[in-house]
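Undergrad: Just to be clear, the model below is a prediction. Sequence and coordinates:
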Amino acid sequence: MKKYLLPFTFLCCTGLTAMAQEAMPGEELEDVIVLSDKLQIPFKKQNRNIQVLTAEQIAQIPAKSVNDLLAYIAGVDVRQKGPNGSQADIGIDGGTFDQTLVLINGFKASDPQTGHNMMNIPIPIDAIERIEVIKGAAARIYGVNALMGAINIVTKKDRGNTFSARLYSGSSFRNDDTTGNLYGNFGAQVVGQMSTGNWQHLVGASWDQGNGYRYNTAYKNTRVLYTGKGQLSKKVGLELLGGVANSDFGANAFYAAPGDKNATEQVNASYLAFRAPVQISNVWTLRPSLNYRNGYDHYVYIKQRPEVSQNKHRTHTIDASLDNTFTTGYGNIVVGLNVRSEQINSTNLKDHSRLNYGAFLEYQYQWKEKLDVNLGAYVNQNTDYGFNVYPGIDVGYQINNNLRAFANAGYGQRLPTFTDLYYKGPGNQGNEFLNPEYMIGYEAGLKYRKNEFYANASFFLKNGRDFIDWVRADSTSPWMAQNFTSLNNKGVHFDAGYGKTFGAVLLNIYGGYTYLNPEIGSITDASKQDWMSQYAVNALEHQAILRLNATILKQFNIGINNRYQQRLNAGNPLNGYSRKSYVLTDIRIGYQVKRFQVDADVNNLFDIKYIESGVVPLPGRWYTLSLIYKLK
């Protein structure tokens, strides 16, 4: 374990970001344009429940991956199976991991093989400007698979010439029973930005490696990212994105416990994308875009005997769009086309491909700065599932300078993944006759903002049919993919923030709460009424988040981050690990001296034993020390 302790010594001798002084809640969001919106509507004018986590807030959360950050956004259900971003399933407002669309700077990044891999993205935490979580059906904007919402990760830009470097090391100070070594991890991040004339460039890289926290949970994660933005001419711009994400980890109990105790998995993804806004005239902007994703997944059931069972999957996804925005005296209009190709070559799933052809129209009208209406529809033709239309509408009314009412409704569809359709294994069986899932959602709420305080409250109802679930007759049978039931979800959401300076102390408080009441409708096949379900009603019934942060004299910072989760139908504790309800506390203490900063983190402060997914116990108390250097 000496190799895991060496970085602690090194940290004392070398050097990441200057202490972020968090702005007052909501201040930095007033004029932010939500990149996940084709109409380019400012955040303060949005008529949807959109949660945003800013770079300043991110700096106060002791997160080691994007997955950890999402866990502190109310309504987002993060079910991790491994440490520090190895693998996680992300759901929104009771949805499953396959019902959420992931984007990077507005480019689609989801994996058609399986939603298990959707967070394998090439983004170091220090390269993130903000995370946007759009709740409710977003098919009107993005087409298929944005059934329960979308997550858009926006990278930093327009910050001049900057450089930051982070070195860190951590441990639980517990020993591996097999080897006697101390469990621990170490890693590094570097992010640089450069402005040259009309161009801004960002290059980021991160590397994280550890020997795990229990048997066969060692991992190694590597991320490399480039983004660029500039002007080719006065009227033609260009946005670029490229990146690589590699993860190699022990997959003990991930998919087929207890038989997969010695399983391993390697997941790689490469991304290339561009967008070229063209100002055709004062009223017409053309935005062509193209993005490509290459994915590779290699799963070995028994690492000591790979010949027993192993799967290799290679996916290719190409997504091309042509958006046209027209600004007129009668409102703003966006009309466009989209083509998406998904292909897989697999030793298990075999070779398959499908195409989506989409056309969309959105219209925005505003009346006297009080009432605004956004409505539209997405028309989709899929080579496997035919023709569908996804309409949607949202309405907002500014009651006064501080209070805004909003309501929205939308319809969406989720296509079965290639794993849902074609997987064949001893513990899981796909079903090539699956139909897509469908959902119609409604939401209404209020947004209040005054000076240092803001609050949002909403009620939502989501009615789904042909829900794709993995079910089985008894505990000895394999899980089988089925359009098992209809599923209705209703709930409430509330969040609020307050920030104020008291002398030399800047205090920020954020609280969020989500309540879900899902109801299973009629079972599609009455003969399977008593079958076991893996995903139907396993969402978070109660989720509460409380983040407290204080910055003293612009040098000393302390962040206390708490979350409470209570899950439906989670079962009794497993070997002392809670699956139903628990409270987790993570803290970060930081101190800045000129360009250097030291962060001391403790995750799972009270050493809670808990499980988020399946039968996979997650790490107990974990200590991390980071040294940060920033140059601007």
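TA: Great, that's in hand. Please read all numbers here as calculations on a predicted model, not as lab measurements. Residues are numbered from 1 along each chain as shown.

Undergrad: Could you use CA atoms for every contact and neighbour count after this?
TA: Noted.

Undergrad: now stretch 592-605, how far from the centre of its chain.
TA: 25 Å (CA atoms, centre = their mean, to the nearest Å).

Undergrad: Give me the distance between the two termini of that stretch.
TA: 23 Å (CA to CA, to the nearest Å).

Undergrad: Pull out the buried positions in it.
TA: By 16 or more other CA atoms under 10 Å, the buried positions in stretch 592-605 come out as 592, 595-605.

Undergrad: Was I right to think residue 223 contacts residue 124?
TA: Yes: with contacts counted by CA atoms under 8 Å, residue 223 reaches residue 124, the gap being 6.5 Å.

Undergrad: And the buried residues of stretch 592-605, which is closest to residue 284?
TA: For those, the residue nearest residue 284 by CA to CA is residue 595; the value is 45.2 Å.

Undergrad: pretty sure that closest one contacts residue 630?
TA: Yes: contact criterion CA under 8 Å: residue 595 and residue 630 qualify, at 5.4 Å.

Undergrad: contacting residues around the nearest residue to residue 494 once chain neighbours are set aside?
TA: Residue nearest to residue 494 in three dimensions, not counting chain neighbours: residue 457, with 4.4 Å by CA to CA, 6 or more residues apart in numbering. Taking CA atoms under 8 Å, 6 or more residues apart in numbering, we find residue 457 in contact with 445-447, 492-495.

Undergrad: can you give me the helices for this protein?
TA: Ranges of helices within the chain are 2-11, 55-58, 66-70, 139-142, 418-422, based on DSSP state H.

Undergrad: and of those, who's closest to residue 573?
TA: Comparing the helices of the chain by CA to CA, helix 66-70 comes nearest, at 23.1 Å.

Undergrad: coming back round to it: the residue nearest to residue 494 and residue 514: what is the separation?
TA: If you measure residue 457 against residue 514 using CA to CA, the figure is 10 Å.

Undergrad: Check residue 160 too.
TA: Residue 160 is 38 Å from residue 514, by CA to CA.

Undergrad: ok, back up a step: mutual contacts of residue 223 and residue 124, please.
TA: 204-206.

Undergrad: adding another structure so you can compare the two:
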Amino acid sequence: DMEWVAGVELIDAVPGVGAYAGAVNIRTAPLAERYLRLEATGGAHGYAYGNLSGAVSGRGLTLFGAASYRRSDGYTHNTGFDNANAFVRLNYDSPRAGFFDFQAGWQRRAFGSNGFYSLQYPDQFEQTQTALGSLRWVRGWGPVRLNAAVSYRWNSDRYELIRGEPGRVPYNYHLTDNAGAELWADYASRAGVTSLGGDYTFHHIRSTVLGEPLPRPVGRYDHAKSRHIGNFWLRHGKRWRRFDVSGSVGASTTPYGTSVLWSLAGGYRPVGGLRLEIGAAQSMRLPTFTDLYYTAANYIGNPDLKPERAVTYRFAADYSRGRWNVSARLYYRDGHNLIDWVKPSPEADWESCQITSLDTYGAEGRAVYATEGFLRRLVFSYGYLTQSKHSEGISKYALDYMRHKAAVSAEVRFLRRFSFVLTGSVYDRAGSYADREGVMRDYRPYFLLDGRLAWEKGCCRLYVDVTNLTDTEYFDFGGLRMPGTWISGGVVLTLGRR
């Protein structure tokens, strides 16, 4: 649940298979050492949300637990959803045994997917369940630090082309298991910090459509597939007063053979508060089981797909002084064998295929002004993306991207206990789509305005949210009309926070 997220960071130059364009690290953390928090929200379209979370700490141990439920009737036909989440995180820090970090989570999602996979079928339905767990251990001995982790993720997916009629029309059931282990050591010396390590991941799926046919069905599943992935790497980094450098080299073993991957980066701080960075990294991503094997109504998979590969070059600048925090990013990605689902014409089927090469150019900028008084926070952001190749048909993913996005957000405080946040965003998506009548249409730019009014005193906070204040009609994916104005309101009670 997003209410439990303490921060999100984007990581470049991640060694190993999978991080084609980097990685997203989602961090969870309690609000305080000891507290209990309750949130309840209701709104338009039968929307309801409840969230209970809390934490206790003492003697090197911290326990954080949370559970939530969210549902809606949907803003149009067959767009309702019913979601539940549970999460627990236990940290224990022992001077002798080391630091232990245990996490476990469960999620159930059921939702109407009106036209999501095909506009010709407005009554599609999907239900998923996910359980995951991980344990991490860190122990230091002088200049040496040893890190180890194990993880497991189980997922169940049920899809119906026509809701409530799984026996009469095509339906899909998938059951996936992903297990992993990681071990690495860091050594700090006057020459810098050197890391040596490796990881292993096992992917397995049982399905009614994905994978290779089984000699005998296992329950409802008559297809299955598995693969093993190993990564080994060596990293080194060194920091001086104004400069820092880092680099890595590694080997990845997959069913497609062994690949060597590398990264290199350097930073420079010419004046206080300013840091410049330049870097390059090689990456790859394996085809998913869906890309390889999914063949059903209007979809044709391709078991001969190869891994995607890329080299990304980037430049970054970050400046912080007083009330301002400014950052800028420029990057160029030289991609090969990119996987996409494409159809040559509106009447054709979707086919899983590969784009031989694809050059991607991007720029991002962000400026944050924070102060006290009436105006508390002002945020400007802009992102631009362009690619060297355009689809000759209809692209579902790789060539259908957000070309421009600009946003301005302002937060003000008034009458002692009131706050108001207003965010305006402009979107311009590249590409085109076929509507329900099969007519090709280009994506049109659109503007969204969202706001939140809140009142807070002591342990209580009341708020009202309005999304799409201007009731803009827009399409964010393949001709699916997105919600208009949506109003909700809620209360948050936080006890024992300090």
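TA: It's in. The shown structure was predicted, so the numbers you read here are calculated from the model rather than taken from an experiment.

Undergrad: Now for residue 457 and residue 514 of structure 1: what residues contact both?
TA: 492-494.

Undergrad: May I see the ChimeraX selection of the buried members of those residues?
TA: Of those, the buried ones go into a single ChimeraX selection, burial set by 16+ other CA under 10 Å:
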select :492,493,494
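
Undergrad: Run through the residues that contact the counterpart of residue 357 of structure 1 in structure 2.
TA: The alignment partner of residue 357 of structure 1 in structure 2, by TM-score structural alignment, is residue 230. Counting by CA under 8 Å, 6+ apart, residue 230 of structure 2 touches 198-201, 252-254.

Undergrad: give the contact list for residue 316 of structure 2.
TA: 276-278, 327-330.

Undergrad: Identify the farthest-apart pair in those.
TA: Using CA to CA, those span at most 13.7 Å, a distance reached by 278 and 327.

Undergrad: residues contacting residue 167 of structure 1?
TA: 7, 11, 15-16, 186-189, 626-628.

Undergrad: among the residues you listed, which recur in structure 2?
TA: Retained in structure 2 by both residues aligned by TM-score structural alignment, their matches' CA atoms under 8 Å are the following of the contacts of residue 167 of structure 1: 186-189, 626-628.

Undergrad: Now render the residues you listed as CSV, adding neighbour count.
TA: What follows is these, written out as CSV (neighbours: other CA atoms under 10 Å):
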residue, neighbour count
186, 24
187, 21
188, 20
189, 23
626, 24
627, 25
628, 25
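
Undergrad: residue in structure 1 matching residue 6 of structure 2?
TA: So residue 6 of structure 2 corresponds to residue 129, using TM-score structural alignment.

Undergrad: I misspoke; the intended subject was residue 385 of structure 2.
TA: Residue 385 of structure 2 maps onto residue 516 in structure 1, by TM-score structural alignment.

Undergrad: The nearest residue to its match once chain neighbours are set aside: neighbour count?
TA: Among residues not flanking residue 516 of structure 1 along the chain, residue 491 sits closest, at 4.4 Å (CA to CA, 6+ apart). Look at residue 491 of structure 1: counted by other CA atoms under 10 Å, it has 19 neighbours.

Undergrad: Which position in structure 2 pairs with residue 491 of structure 1?
TA: Checking TM-score structural alignment: residue 491 of structure 1 goes with residue 362.

Undergrad: Am I right that its match is in contact with residue 334?
TA: No: at 11.9 Å, residue 362 of structure 2 does not count as touching residue 334 under the criterion of CA under 8 Å.

Undergrad: Let's check: the centremost residue of structure 1 is which one?
TA: residue 151 (5.1 Å; CA atoms, centre = their mean).

Undergrad: so that one touches residue 131, yeah?
TA: Yes: using CA under 8 Å, residue 151 of structure 1 is in contact with residue 131, at 7.2 Å.

Undergrad: For the stretch 201-350 of structure 2, which segments count as strands?
TA: Secondary structure of the stretch 201-350 of structure 2 (DSSP state E, counting those that start in this stretch): strands located at 212-218, 221-239, 243-254, 257-268, 274-285, 299-300, 308-321, 324-343, 350-370.

Undergrad: Residue 102 of structure 2 is nearest to which of these?
TA: Proximity to residue 102 of structure 2 (CA to CA) singles out strand 221-239 among the strands of the stretch 201-350 of structure 2, at 23.1 Å.

Undergrad: Just want to know which of residue 160 and residue 514 of structure 1 has more residues nearby.
TA: Taking other CA under 10 Å, residue 160 of structure 1 and residue 514 do not tie; residue 514 has more neighbours (23 against 14).

Undergrad: which ones are touching the nearest residue to the more buried one once chain neighbours are set aside?
TA: Using CA to CA, 6+ apart and skipping the chain neighbours, the partner closest in space to residue 514 of structure 1 is residue 493 (4.5 Å). Contacts for residue 493 of structure 1 (CA under 8 Å, 6+ apart) come out as 74-75, 456-459, 512-515.

Undergrad: and the gap between residue 493 of structure 1 and residue 135 of structure 1?
TA: Separation of residue 493 of structure 1 from residue 135 of structure 1 (CA to CA): 11 Å.

Undergrad: if we can go back for a sec, could you identify the most distant pair in the contacts of residue 457 of structure 1?
TA: That would be 447 and 492, which, of those, are the farthest apart (CA to CA) at 13.8 Å.

Undergrad: picking up where we left off before, who's more crowded, residue 223 and residue 124 of structure 1?
TA: Each of residue 223 of structure 1 and residue 124 has its neighbours counted (other CA under 10 Å); residue 124 has more, 25 against 22.

Undergrad: Is the more buried one in contact with residue 208, as I believe?
TA: No: if you go by CA under 8 Å, residue 124 of structure 1 and residue 208 don't touch, sitting 10.4 Å apart.

Undergrad: Could you save the contacts of residue 230 of structure 2 as a markdown table and add columns showing distance to residue 163 of structure 2 and neighbour count?
TA: A markdown table is the format used below for the contacts of residue 230 of structure 2 (distance: CA to CA, whole Å; neighbours: other CA atoms under 10 Å):
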| residue | distance to residue 163 of structure 2 | neighbour count |
| --- | --- | --- |
| 198 | 44 | 20 |
| 199 | 41 | 19 |
| 200 | 39 | 17 |
| 201 | 35 | 18 |
| 252 | 42 | 22 |
| 253 | 41 | 17 |
| 254 | 38 | 17 |
